[in-house]
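Participant: Return a 3D structure for these sequence lines:
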Amino acid sequence: MKLKGLVQSGLGEGQFFLSLPPYRQGFEQVLGFAPFAGTLNVRVAEKDVAQVERLRKNPALHVPGFKAEGREYFQLGLVRARILGEEGALVFPFFNHHPPGVLEFVAAKNMRKKFGLQDGEEVEVGIEE
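Facilitator: I've put the predicted structure just below:
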């Protein structure tokens, strides 16, 4: 499946969560790479929101949750994906603060820096089903 969307700024939470060692180790085990501590957020067209929600409800892969310092961190759903030829995954947290239709893409590299991406630029997301 391929979806087009616009790059947009996120909430900054991905940086925190992707820097936690249990999540980093989980990504390495499941995807085979350590993720950059941050996500690339892509808002898809309204007509594609139902497809995003279907992926969110049935992710192909999972990074297990864990407990640390008296706090519970929930399982993450993942779907392998590619943007601009860069392999990565769409991340679907148990609790999501983004509106429907916003994808969070994680890769080994900082996608904004590697490709000079700015808010409002269109990208195509290739999604493994």
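Participant: For the rest of this, base every contact and every neighbour count on C-alpha atoms.
Facilitator: Noted.
Participant: the helices in this structure, which residues?
Facilitator: Taking DSSP state H, the helices of the chain run over residues 13-18, 21-31, 49-57, 111-115.
Participant: how about this one, so we can line them up?
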Amino acid sequence: MYTTKSLKKLALLGAIGKPLKISSTEFMHHISASSKTAARVLKQLEEDGYISRKLVAGGQLVQLTNTGIELLKKEYVDYQQIFCKDYADLELYGHVITGLGEGQYYIAKDGYMSQFRDKLDFKPFPGTLNVRLTDQSSQMRDNMDFLQPLIIHGFSDGERSFGGGKCYPIEIEGIKGAVIIPDRTHYPADLLEIIAPVKLREMLGISDDDEVKIVVKNPQKCK
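Facilitator: Okay, here's the model as predicted:
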């Protein structure tokens, strides 16, 4: 009952990114509950992994964990879907780099290709374009977490299992495509893998170090 409400209050009080000192007596006013209930709620949030907590003189130091932050992000996305606000698309800039060459092998798998066709409405070229974001765009990259992704499910081909991931529809220099983020990836956050129905290097006439503009489309925008 109190989980998301309490996490939201703690976040508003500043418990994201740094510890917040607060007592149960103080916290009870923020969740309209008794001091005993407030203490129990904080203890439960800690046990569930949503916050870290350290008892100190005069109260406790509380900070949201990544699990707690992700829960609030999911709530944010849900509210976007409910109220359908006209949030802007996300514009990112980066430079083309040479990848490890793994994209062609994975994308060509039927288990992935069929999902891409169904969910993205295009058949991807068997390969990815790798783009390293500029410093400014890298800082904006986390805003993608507030957008609703298209889920790509894992599968087995009878010999080995392949993991799932997320897709975000985009336009790159006006061409329809998608950023694909595997659930298990060794790539840093500032590196994007992009799929499209065409070979982007040839279609756009780009090569390593060229700058490109990527517009991440917001599916919650009102029609």
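Participant: Dump the helices of the first structure into JSON lines; add mean neighbour count as well.
Facilitator: Shown next, in JSON lines, are the helices of the first structure (neighbours: other C-alpha atoms under 10 Å):
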{"stretch": "helix 13-18", "mean neighbour count": "15"}
{"stretch": "helix 21-31", "mean neighbour count": "17"}
{"stretch": "helix 49-57", "mean neighbour count": "15"}
{"stretch": "helix 111-115", "mean neighbour count": "12"}
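Participant: Including distance to Q75 of the first structure, could those helices go into JSON lines?
Facilitator: Written out in JSON lines, the entries for these read as follows (distance: least, C-alpha to C-alpha, whole Å):
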{"stretch": "helix 13-18", "distance to Q75 of the first structure": "12"}
{"stretch": "helix 21-31", "distance to Q75 of the first structure": "9"}
{"stretch": "helix 49-57", "distance to Q75 of the first structure": "13"}
{"stretch": "helix 111-115", "distance to Q75 of the first structure": "24"}
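Participant: Select, out of those, the one closest to E87 of the first structure.
Facilitator: helix 21-31 (9.6 Å; C-alpha to C-alpha).
Participant: Map L103 of the first structure onto the second structure.
Facilitator: Under the alignment by TM-score structural alignment, L103 of the first structure pairs with L192 in the second structure.
Participant: Tell me which of the helices of the first structure approaches V63 of the first structure most closely.
Facilitator: Set against V63 of the first structure and scored by C-alpha to C-alpha, these come closest in helix 21-31, at 5.2 Å.
Participant: number of nearby residues for F74 of the first structure?
Facilitator: By other C-alpha atoms under 10 Å, 15 other residues sit near F74 of the first structure.
Participant: which residues touch the counterpart of it in the second structure?
Facilitator: When the second structure is aligned by TM-score structural alignment, the residue opposite F74 of the first structure is G163. Applying C-alpha atoms under 8 Å, 6 or more residues apart in numbering, we find G163 of the second structure in contact with H153, G154, F155, P182, D183, R184.
Participant: any chance you could map the strands in the first structure?
Facilitator: All strands of the first structure, identified by DSSP state E, fall at 2-8, 40-44, 61-63, 66-68, 71-73, 76-83, 86-93, 102-107, 122-127.
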